[in-house]
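*Asks:* dropping a prediction and its sequence here:
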Amino acid sequence: MAREGVDTVELNKTISADFGTVIRERRSVRKYDASYKMSQAELEDLLADAVLAPSGSNLQPWRFIVITDQATKEKLLPIAFNQQQVVTASAVIAVLADLEAYKEAGRIYDKAVAAGYMNQETRDKLVDNSVKFYGKREPEAIRNAALIDGGLVSMQLMLAAKAKGFDTVPMAGYNVEQFRELMGITDRYANVMLIAVGKAAEPGHPTVRLDVADITYWNQFGAK
């Protein structure tokens, strides 16, 4: 609903402009103010925005390990090839994908019933369909779908952080097996990425993007 005295068109323009600023000012930051410590409440608030991202069948397969303990970050440093943001950022958030997320469908749809979004009959049908469909899928297909959802929540997390005045950098460069061993991660979960988050000590450098016209095809690949 528009604010009193502000019509819907004007309000939508304001929202668009704010979002445009966020996506244009988000950059990969690798140098952080080590003296700034995000609170647990700030990190939880950030994750609460991130998990509004979409996911297949709304199964929300993302899981997070939030690393704020300095001693643990020091252990992570060599595993992450000595990237200094690991120890200077307020937190390193490991994004994982639950390869058996469909087993949690009942818990998700129970919340939807409690919120009044669906009735019990619809809930039971959706849970049954999820278990039957995902239970028969090839492991590779389940993994690929979960990683897509993990990418969606990761991008939303980074944009939410920027909107709240924080900076981030996504990290794929780390020893996955050593990290899994350090954190005690079982085979049920796949690694998506690490995300360092905190207050920038230096801004990330500007980058360029290819023109839309150079990477977009209409109605058929290869057709401009």
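*Replies:* Now that the structure is in, tell me what you want to look at.

*Asks:* contacts, neighbours, all on C-alpha from now
*Replies:* OK.

*Asks:* contacts for the longest strand seen in the chain next, please.
*Replies:* When the chain is parsed with DSSP state E, its longest strand is strand 189-198. Taking contacts as C-alpha atoms under 8 Å, 6 or more residues apart in numbering, the residues outside strand 189-198 that touch it are 32-33, 36-38, 85-86, 89-99, 143, 147, 150-151, 154, 161, 166-172, 176.

*Asks:* SS state for the residue positioned nearest the centre of the chain?
*Replies:* For the chain, Ser154 is the residue whose C-alpha lies nearest the centre (C-alpha atoms, centre = their mean; 2.0 Å). For Ser154, the assignment made with DSSP: H, G, I helix; E, B strand; the rest coil gives helix.

*Asks:* need the strands for the protein, in chain order.
*Replies:* Per DSSP E, the chain carries strands over the ranges 62-67, 91-98, 167-171, 189-198.

*Asks:* looking at these, which is nearest to Glu25?
*Replies:* strand 167-171 (9.7 Å; C-alpha to C-alpha).

*Asks:* now for the closest one, which elements pack on it?
*Replies:* Using 3 or more C-alpha pairs under 8 Å, 6 or more residues apart in numbering; DSSP states H and E as the contact test, the elements touching strand 167-171 are helix 139-163, strand 189-198.

*Asks:* so how far is it from its chain's centroid?
*Replies:* 11 Å (C-alpha atoms, centre = their mean, to the nearest Å).

*Asks:* between strand 91-98 and that strand, find me the angle.
*Replies:* 50 degrees (axes from the mean of the first three to the mean of the last three C-alpha atoms, to 10 degrees).

*Asks:* and for strand 167-171, what's in contact with it?
*Replies:* Residues contacting strand 167-171 (C-alpha under 8 Å, 6+ apart): 26-30, 158, 161-162, 193-200.

*Asks:* putting a second one here so we can go through both:
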Amino acid sequence: MGPVCFAQPQTKTSTSFQQSSLLRNASQTLDGVKFSKSGRKPMSDPLFQDVIRKRRSVRKFEPGRSVDRKVLERIVDCGRWAPSGANVQCFDFIVVDDPILRDKVMEVFLRQAQRLVDHAKGFPAVKKTYLANTVAIVIVLGDPRWKVCFPQPTTEGWEKEYLENNEVIYQNSIGAAIQNIQLGVAAENLTSAWLSGGGEDITNKELSGLLGYPDWMKAYGTIPIGYPAATQNRRYRRPLEQALHWNGFQPTQYRTHEQVDFYESSLRPFAMYRDEETMETWNDRQEKLGDWEAAFTTGTPNPDGQLENSADFSAPRTTGRATKRRLKD
């Protein structure tokens, strides 16, 4: 893997943290896939399924807590085991567990949050002061030099095809590492969030100057880790029967442009922050969803099965209320 870099000497921790049974069990089967006694089918691992479901994006942590570096190493090692294109492992991990440096990282993200408010109107931005209560912050860096190891075009006219796909491979590899780290956090009974603002040019340059990495590398993921200040319930998830397509894309499960616009203009802050897994349990769902209730709570958001030809959202949309408000401002 790219090295795990602890940004400052470790401060003395006041509490010890017991390794989770999940990671102990996983370490016993690292050399091969766990199979049933018949040797034919892999055994289901309900414990792993539970870890996936208990992962939360948390932005309020208990102050004054600490965690042993061995725990942080186990968490980051989950990122090391993520798949990557051509096995290049195009990521490095900086772990900030020094309180003084952590606060400096927090200041970088406070400035980033203010820029978001100033220049990206309509997005439900969140102040980053909660970073002060983290036990550590993991910065996941992407190293673009490794793209050369992905398929390169050798025939004129194929440059766009392969170079664009190389970018997809690169970013997916980094995203897999970030997700693995978040699952590692959940397995240790801690919580985290995924801040993507470090990938913005101004923010990345500030982080580079603070943490010492080359500014042509990029902080694609910033993961604050801590103990949750309160129990975090599950957030909204689409119905499985809407997202899952068997043996081909089902047009009745397609979400239309108008549905995307309605979510952007009316639902986004509620879907992002309400502690309910399904909109069916919202007491005000009729008020919030109106005629769109079936589209967000059933498996057939598009019952007539008509697909739209174009999906170019690079230009500002005009049908959503929030979008219209931004254009007016």
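*Replies:* Thanks, I have the structure now. This structure is a prediction, so every number in the text was calculated from the model and none was measured.

*Asks:* circling back: from Pro83 of structure 2, how far out is the counterpart of the residue nearest to the centre of structure 1 in structure 2?
*Replies:* Aligned counterpart of Ser154 of structure 1 in structure 2: Ile178 (TM-score structural alignment). Distance of Ile178 of structure 2 to Pro83 of structure 2, given as C-alpha to C-alpha, to the nearest Å: 11 Å.

*Asks:* likewise for Thr297 of structure 2?
*Replies:* Counting by C-alpha to C-alpha, the gap from Thr297 of structure 2 to Pro83 of structure 2 is 33 Å.

*Asks:* and what of Thr134 of structure 2?
*Replies:* According to C-alpha to C-alpha, Thr134 of structure 2 and Pro83 of structure 2 sit 28 Å apart.

*Asks:* and these two? Which one has more around it.
*Replies:* A count of neighbours by other C-alpha atoms under 10 Å puts Thr134 above the other of Thr134 of structure 2 and Pro83, at 29 against 17.

*Asks:* which residues sit in contact with the more buried one?
*Replies:* Contacts of Thr134 of structure 2 (C-alpha under 8 Å, 6+ apart): 61-63, 65, 224-227.

*Asks:* mark which of the residues you listed are buried, thanks.
*Replies:* 61-63, 224-227 (16 or more other C-alpha atoms under 10 Å).

*Asks:* including distance to Val108 of structure 2, could those residues go into TSV?
*Replies:* What follows is the buried ones among the contacts of Thr134 of structure 2, written out as TSV (distance: C-alpha to C-alpha, whole Å):
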residue	distance to Val108 of structure 2
Phe61	19
Glu62	21
Pro63	20
Pro224	14
Ile225	17
Gly226	19
Tyr227	22
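
*Asks:* for those residues, which one is nearest Val260 of structure 2?
*Replies:* Distance to Val260 of structure 2, by C-alpha to C-alpha, is smallest for Pro224 among those, at 29.7 Å.

*Asks:* what's the match for the closest one in structure 1?
*Replies:* Using TM-score structural alignment, Pro224 of structure 2 lines up with Ala196 in structure 1.

*Asks:* again with Gln49 of structure 2
*Replies:* Gln49 of structure 2 maps onto Gly20 in structure 1, by TM-score structural alignment.

*Asks:* please report how far Val51 of structure 1 lies from Val113 of structure 1.
*Replies:* Taking C-alpha to C-alpha, one finds Val51 of structure 1 at 19 Å from Val113 of structure 1.

*Asks:* next one: Ala161 of structure 1
*Replies:* The gap separating Ala161 of structure 1 from Val113 of structure 1 is 31 Å, by C-alpha to C-alpha.

*Asks:* before we move on, what about Leu210 of structure 1?
*Replies:* For Leu210 of structure 1 relative to Val113 of structure 1 (C-alpha to C-alpha), the value is 45 Å.

*Asks:* please apply the same query to Gln156 of structure 1.
*Replies:* Distance of Gln156 of structure 1 to Val113 of structure 1, computed by C-alpha to C-alpha: 26 Å.

*Asks:* the more surrounded of these two?
*Replies:* Legend: neighbour count by other C-alpha under 10 Å for Gln156 of structure 1 and Val113, higher for Gln156 (19 against 15).

*Asks:* so what's the more buried one closest to, chain neighbours aside?
*Replies:* Spatial nearest neighbour of Gln156 of structure 1, excluding adjacent residues (C-alpha to C-alpha, 6 or more residues apart in numbering): Ala50 at 5.0 Å.
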